[in-house]
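*Asks:* Sequence and predicted structure are below.
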Amino acid sequence: MLFKSLEFKNVVGQKVKIIEIPLVEEDNLNYFIISKKLEGFIKTVYLSTDKKRMYSFKDYLKRGLKWPVYQRLFEETELKNNA
């Protein structure tokens, strides 16, 4: 699975970074879940006055989703012959 990161300044002006955002296509069934959870997480981080500068979206999803849903989102597809 491919991941992306997002960097911006929060309400206080501190530069923060969100890492481990899964990259999925729009026609994927999990796209809606990821986009809504990411939107809420960005709002939380933007309004936060924490001194923390780096946040993991994957850890946020691990705490906020039911385990079977989380496993479905991040299931690793095994490559044939290590290709």
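*Replies:* Nice, thanks for sending it over.
*Asks:* For the rest of this, base every contact and every neighbour count on C-alpha atoms.
*Replies:* Will do.
*Asks:* Could you check how many residues crowd around the nearest residue to Val16 once chain neighbours are set aside?
*Replies:* Spatial nearest neighbour of Val16, chain neighbours left out: Arg53 (4.6 Å); criterion: CA to CA, 6 or more residues apart in numbering. Neighbourhood size, Arg53 [other CA atoms under 10 Å]: 14.
*Asks:* adding another structure so you can compare the two:
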Amino acid sequence: MLLFKSLEFKNQAEQKIKVMEIPVLEASHPHFFMIQTRLQTFVSFIHDNPQQKSCYSFREYLKRKMSWSDFKELYRMEEVNKNKA
């Protein structure tokens, strides 16, 4: 089962920001390092560039930044669990 976490922080303009749908992966997962790096890049960009939005989906960001096959592989676990229910 794929778990998700959220992250809340204040950007440079003291605006409260929330990043949702961050996948929680074990360190042995093949995409662990890539997800950690992408998350750090994404959060740094949001922190340094004040935006109108206060809530962001990390999943939507990954959909644009990852190859489609890697994205499907990462989120495949969620689809399998939904089909079992």
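*Replies:* Done, it's in. The model shown is predicted, which means the values in this text are computed figures rather than measured ones.
*Asks:* What's the match for the residue nearest to Val16 of the first structure in the second structure?
*Replies:* Using TM-score structural alignment as the criterion, Arg53 of the first structure maps onto Ser54 of the second structure.
*Asks:* In the second structure, what residue spans correspond to strands?
*Replies:* 3-10, 16-24, 55-57 (DSSP state E).
*Asks:* Go through stretch 9-16 of the second structure and flag the buried ones.
*Replies:* Buried residues in stretch 9-16 of the second structure, counted by 16 or more other CA atoms under 10 Å: Asn11.
*Asks:* ditto for stretch 59-70 of the first structure
*Replies:* By neighbour count on 16+ other CA under 10 Å, the buried set for stretch 59-70 of the first structure is Leu61.
*Asks:* how distant is it from the center of its chain?
*Replies:* Computed by CA atoms, centre = their mean, to the nearest Å, the chain-centroid distance of stretch 59-70 of the first structure equals 11 Å.
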